[in-house]
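S.K.: Okay, sequence plus prediction incoming.
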Amino acid sequence: MNLSQFPRRRYTEGQTPLEFLPRLTQELGGPNIWIKRDDLLGLAGGGNKTRKLEFLVADALAQGADTLITCGAVQSNHCRLTLAAACKEGLRCYLVLEERVPGSYNAKASGNNFLFQLMGVAGITVVPGGSDLMEAMEKVAADVRNQGGNPYIIPGGGSNAVGTMGYVACAEEILAQAFDKELTIDCVVCTSGSGGTHAGLAVGFWGNNTGIPVVGINISRPNATQRPLIYKDAKATAERLGLDFPEEFVECVEGYVGPGYSLPTKEMVEAVELMARTEAILLDPVYTGKTFSGLIGLIRQGQFKKGQNVVFVHTGGSPALYHYKDYFEQ
């Protein structure tokens, strides 16, 4: 696959580590667990959206944009990183925040809400859960145009055929690292949320004829809606590369969302604490904590054999962890 045909900004120096986790592997007694440390990507606090923004912001700059507009939940890592990319490029950034949990927005909250202010967000619009976020962003874009600006709208999570290219590139990066380490990968496990990370990895590993399955752990939706979402994004991304992506390569696992998006589960708390206490790596409660709880569940169900190599993709989010500290108080 020729990714060099697409414009790209670079916000990270070199590759993120691909590490073996010996103490965690021993503790769980299952397969060999490796971790792709995309929590160490560039921009403010890192995380998976940095890879997507390398392609999205390059596209925005090619179109002469001077303003980025995006959306997310009230503690959105994607919004934090979009704002960070705007700062890096000298652009303005407006955010539309969705109260997926009623009454959850607090302008003075810690975590990402604090970072929005610290980095000088141009404006924040808060909308109720279930709102038409594209419509809300279009209204902001109209205001920007009326003021003489040239806005560029980035969908939630940066998950479209442009942004998803970031995780096609990540799949190729993992393959190169595995080759250097003489590592045979049996499975890759990632968060399945807005879809770009899951879809991009699936396209990347499938498009390179690896046969490596990519398992997405749902953190917000059941399979009935999540699988079609991932397939739609993967298909559109593959088409940009001249490929026809097969629907059967999309694998989603449900059962770890709990009472709802961003709401705690005992399995998530166990997963976050286990990772911190065995490997000193921080997960977040909304995304990676629930994703890792899903991987633990699959291991305990016997889905993987001893000696197999499973790569867990750490998509970041730890700056939001401090906002959710009450979830971990005994």
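M.R.: Right, received. Where do you want to start? Numbers count the residues shown, from 1 in each chain.
S.K.: all contacts plus neighbour counts: C-alpha atoms, from now on.
M.R.: Will do.
S.K.: How about A58, nearest residue that isn't a chain neighbour?
M.R.: Nearest residue to A58 in three dimensions, chain neighbours excluded: R8, at 5.1 Å (CA to CA, 6 or more residues apart in numbering).
S.K.: again with F116
M.R.: Counting by CA to CA, 6+ apart, the residue nearest F116 is R80, at 6.3 Å.
S.K.: alright, now check it against this:
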Amino acid sequence: MIGRLSNGALPRDFCNEAIDLQMSHGDSCFWARGRCIGGIRLAETEAINASLWRCSLRNRSLENWHWVETASASKLSTQAPRTTANRQHAYRAAEIGIFARSAFLQVKTTGTSMQLNELELLFSQLPRKRIGFYPTPFHKLENLSRTHGINLFMKREDMAGPGALSGSKMRVAELVIGQALKDGVDTIITQGAYLTNSGMQFATAALVAGLTPILFLTRDEDRHGKLEDYRGNLLLDKLMDVETHYLAAPGSAYVNRPDDKQRVLDAMNARKAELEAEGRKVLIVPTGGAYPSGFPAHVLTFKEMVEQARAVGVELDYIYHTTGTGTALPGMLAAKLLTGHPVEFRSISISHYQPDYWINESIIVERVKAIFRTFSLEPPSDQAILSEIEVDNRFIGENYAVPSAESAAAIKVLAKAEGVFLGPVYTGKGFAGLLEHIRSGKLAPGSNVAFLHTGDTANLFEVPGVVGELKGDTAPVPRPIALAF
């Protein structure tokens, strides 16, 4: 059922009026096209999705789009100068287009659930610098599915590109950098533990976009020792020649303590001030890329997973993922709430979700609501969002970036069964949680389950204090075999 605006008018009335204005003042498309026609197309395609007159209006709008472009191109120099009157008509058309789009958003907030393709239309409004390779692959883990009696799939954000070692932060970086470019930023400063996946991916994205990345990294020297060589993500940062600053943080690899957090923030702000004094424009991005413009990134991850599952005849029952800084779940959860899809999220945490902690359920709720507001939609209630969040804290192990026996076993299980490699800091612990849920009966036989591989593979090459038993430093080296020719 199509909703009405507060004045009783239907969205189609404004679509028609705007189209008529454009038909009469074709040359004005140069003034209004980006805002008006885009708004009209969005409104007529989405807000009036179920109406009987949808097809005729869509055709009229598309024909008009083509006519306006053709007429403007041929008449601009001789027949249709951009007069003040035409500008006024253009502005009026743009105004109507925006109002029509607002009507669409009102209808969608109070009406039926969105379709998956509508998510992409919403997403297309956001500034974005395309860097990764999307959609990322989605495939069935045939051997583990057969072994455990479920249909187990994997979404490969680790293959997002542009390099071979990537992850889920690349989507976030596309939006953050897209907005940064729009704002004239030329330098991105971000932070993390010295082995940060996010930092490496943001540095990669910044370089591809023509920006300068700077990293501020902390290292728990009590556990991981002093920095003596470059491994894992740190080696990749070095290969990219990224400006990197190190701060020792004994006993606090993830900068959980307020004094450590303040030290890092002070150091970043000092470097920012130096650069700004040189005329640079700098953006500071928090740990994990947890910056508001990036929160909607994984709306499209959800869309891709559901579509890719349907392409092989499957409706997903569960989506499992590892959660750390809380940048993947809000976008996926917002997409679920917008579409009404029945899939359940199960988040395996690598950091404690506690009320007084730097990441918790309340923060996830606020990020979901921020995504709705970004799309000019009325956010759901806190309770509606909280009811969709299920976080399992049992697989953290001793601490962040500290290996666990469960994680090591899970990494080996997947590598041996499917030839897919997880990381010891994030995805290994997440997959360990999934395997335990299977063993404990938390997943019913025949369930359709997707695991979101968010990356972390570079950390397989880290120090033993991170990798643990996987490294095999004490295992005997195979002796060479003499080959006879």
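M.R.: Perfect, thanks for sending it. Note that the coordinates shown come from a computational prediction; the quantities given were computed from them, not determined experimentally.
S.K.: on that earlier part again, so the residue mapped onto the residue nearest to A58 of structure 1 from structure 2, which of the three states?
M.R.: The alignment partner of R8 of structure 1 in structure 2, by TM-score structural alignment, is R128. Three-state assignment for R128 of structure 2 (DSSP: H, G, I helix; E, B strand; the rest coil): coil.
S.K.: Kindly report the same for G316 of structure 1.
M.R.: Secondary structure state of G316 of structure 1, per three-state DSSP, is coil.
S.K.: quick one on the thing from earlier: distance check, the match of R8 of structure 1 against Y91 of structure 2.
M.R.: Using CA to CA, to the nearest Å, R128 of structure 2 is found at 26 Å from Y91 of structure 2.
S.K.: So which residues of the stretch 301-450 of structure 2 form strands?
M.R.: Ranges of strands in the stretch 301-450 of structure 2, per DSSP state E, counting those that start in this stretch, are 318-323, 344-349, 391-392, 448-453.
S.K.: What range does the second one cover in structure 1?
M.R.: Taking TM-score structural alignment as the measure, structure 1 aligns residues 213-218 with strand 344-349 of structure 2.
S.K.: Surely I284 of structure 2 is in a strand?
M.R.: Yes - applying three-state DSSP, one finds I284 of structure 2 inside a strand.
S.K.: which residue lines up with it in structure 1?
M.R.: By TM-score structural alignment, I284 of structure 2 lines up with I153.
S.K.: so what's the residue nearest to F116 of structure 1 up against?
M.R.: A44, N112, L115, F116 (CA atoms under 8 Å, 6 or more residues apart in numbering).
S.K.: closest one to S440 of structure 2 among the strands of the stretch 301-450 of structure 2?
M.R.: The closest of the strands of the stretch 301-450 of structure 2 to S440 of structure 2 is strand 391-392. By CA to CA, the value is 13.7 Å.
S.K.: before we move on, the earlier item: let me see the residues that make contact with the match of strand 344-349 of structure 2.
M.R.: For stretch 213-218 of structure 1, contacts defined as CA under 8 Å, 6+ apart pick out 186-193, 198, 201-202, 205, 226, 249-257, 290-291, 294-295.
S.K.: before we move on, the earlier item: just give me which of the contacts of R80 of structure 1 are shared by structure 2.
M.R.: Retained contacts for the contacts of R80 of structure 1 in structure 2, judged by both residues aligned by TM-score structural alignment, their matches' CA atoms under 8 Å, are N112, L115, F116.
S.K.: Those in helices, which ones?
M.R.: Among these, the residues falling in helices (DSSP state H) are N112, L115, F116.
S.K.: distance of A309 of structure 2 from E418 of structure 2?
M.R.: Counting by CA to CA, the gap from A309 of structure 2 to E418 of structure 2 is 19 Å.
S.K.: ok, now S387 of structure 2?
M.R.: Distance of S387 of structure 2 to E418 of structure 2, computed by CA to CA: 34 Å.
S.K.: higher neighbour count, the two?
M.R.: E418 (14 against 8; other CA atoms under 10 Å).
S.K.: And the more buried one? What does it align with in structure 1?
M.R.: So, by TM-score structural alignment, E418 of structure 2 is matched to E279.
S.K.: For its match, give me its contacts.
M.R.: Contacts of E279 of structure 1 (CA under 8 Å, 6+ apart): L21, R23, L24.
S.K.: where exactly do the strands run in the stretch 51-200 of structure 1?
M.R.: 67-73, 92-99, 123-128, 151-153, 187-192.
S.K.: Can you tell me the closest non-neighbouring residue to the residue sitting nearest the centre point of structure 1?
M.R.: The centre of structure 1 sits closest to N48, judged by CA atoms, centre = their mean, with a distance of 4.4 Å. Excluding its sequence neighbours, the residue lying closest to N48 of structure 1 (CA to CA, 6+ apart) is T315, at 4.7 Å.
S.K.: So what does the one you found match up with in structure 2?
M.R.: Counting by TM-score structural alignment, T315 of structure 1 lines up with T454 in structure 2.
S.K.: wait, doesn't that match sit right on D158?
M.R.: Yes - taking contacts as CA atoms under 8 Å, T454 of structure 2 lies within contact range of D158: 5.5 Å.
S.K.: which neighbours do the two share?
M.R.: By CA under 8 Å, 6+ apart, the residues touching both T454 of structure 2 and D158 are G167, S168.
S.K.: before we move on, the earlier item: switch the strands of the stretch 301-450 of structure 2 over to TSV; also include mean neighbour count and distance to A173 of structure 2.
M.R.: Shown next, in TSV, are the strands of the stretch 301-450 of structure 2 (neighbours: other CA atoms under 10 Å; distance: least, CA to CA, whole Å):
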stretch	mean neighbour count	distance to A173 of structure 2
strand 318-323	24	17
strand 344-349	22	22
strand 391-392	18	25
strand 448-453	25	17
